[in-house]
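[1] I'd like to go over a predicted model; first the sequence, then the structure.
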Amino acid sequence: MSILKVIEILSSSEISWEDAARKGVAKASKSVKHIRSVYVHEQSATVSDGGITEFRVNLKLTFELE
């Protein structure tokens, strides 16, 4: 029987929401093992001088407990 846990993390990128999600998963995987899935819960962006300067994602990561 597997036991799964869900944690919420925030990540950002100057390139895109997809890049922010990839960076978040990559960083989390350094300390969280057995990540099974990621769910993009929210997306937002910061704006300066009429342009997007940072893409932000709120991610829910599901991983298996050992």
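    Nice, thanks for sending it over. These figures come from a predicted structure and were not determined experimentally.

[2] When you work out contacts or count neighbours from here on, use the C-alpha atoms and nothing else.
    Fine.

[3] Residue 20 touches residue 54, doesn't it?
    No. Residue 20 is beyond contact range of residue 54, at 9.2 Å (criterion: C-alpha atoms under 8 Å).

[4] Of the two, which one has the most company?
    residue 20 (23 against 17; other C-alpha atoms under 10 Å).

[5] Make sure that one is indeed in a strand.
    No. Per DSSP: H, G, I helix; E, B strand; the rest coil, residue 20 lies outside any strand segment and is helix.

[6] Pasting the second one now:
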Amino acid sequence: MSVARVTEISATSKKSFDDAVETGVERAAKTLRNVVSAWVKEQSVSVKDGKIEHYQVNLMVTFILED
């Protein structure tokens, strides 16, 4: 039997939502061990002068706790 924890993180990208998700998951995996999944809780964009400045995602990252 395993026990998991879910934590929320935020990541941004100047390119796309997909890139923000990839950046967030890669960064989480550097700090958290046993990352097994992530889902996008929220998406938003920052707008400046009528143009998208950056894409932001809030991710719920699931990782398995060690014994």
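    Now that the structure is in, tell me what you want to look at. Bear in mind that the values here come from a model prediction, so they are computed numbers and not experimental data.

[7] Do you know the score for how well these two fit?
    Once superposed, chain against chain, the TM-score is 0.97 (TM-score structural alignment, normalised by the length of structure 1); 66 aligned residues with a C-alpha RMSD of 0.5 Å.

[8] The helix or strand where residue 40 of structure 2 lies vs structure 1, average distance?
    Assigned by DSSP states H and E, residue 40 of structure 2 belongs to strand 35-48. The superposed strand 35-48 of structure 2 is, by mean C-alpha distance after the TM-score superposition for structure 1, a mean 0.4 Å from where its aligned residues fall in structure 1.

[9] packing partners for that strand?
    Strand 35-48 of structure 2 sits against helix 17-31, strand 51-64, with contacts defined as 3 or more C-alpha pairs under 8 Å, 6 or more residues apart in numbering; DSSP states H and E.

[10] between these, which one is nearest to residue 8 of structure 2?
    strand 51-64 (4.5 Å; C-alpha to C-alpha).

[11] Identify each buried residue in the closest one, please.
    54, 55, 56, 57, 58, 59, 60, 61, 62, 63, 64 (16 or more other C-alpha atoms under 10 Å).

[12] and the two most separated of those?
    Spatial extent of those (C-alpha to C-alpha) is set by the pair 54 and 64 at 31.1 Å.
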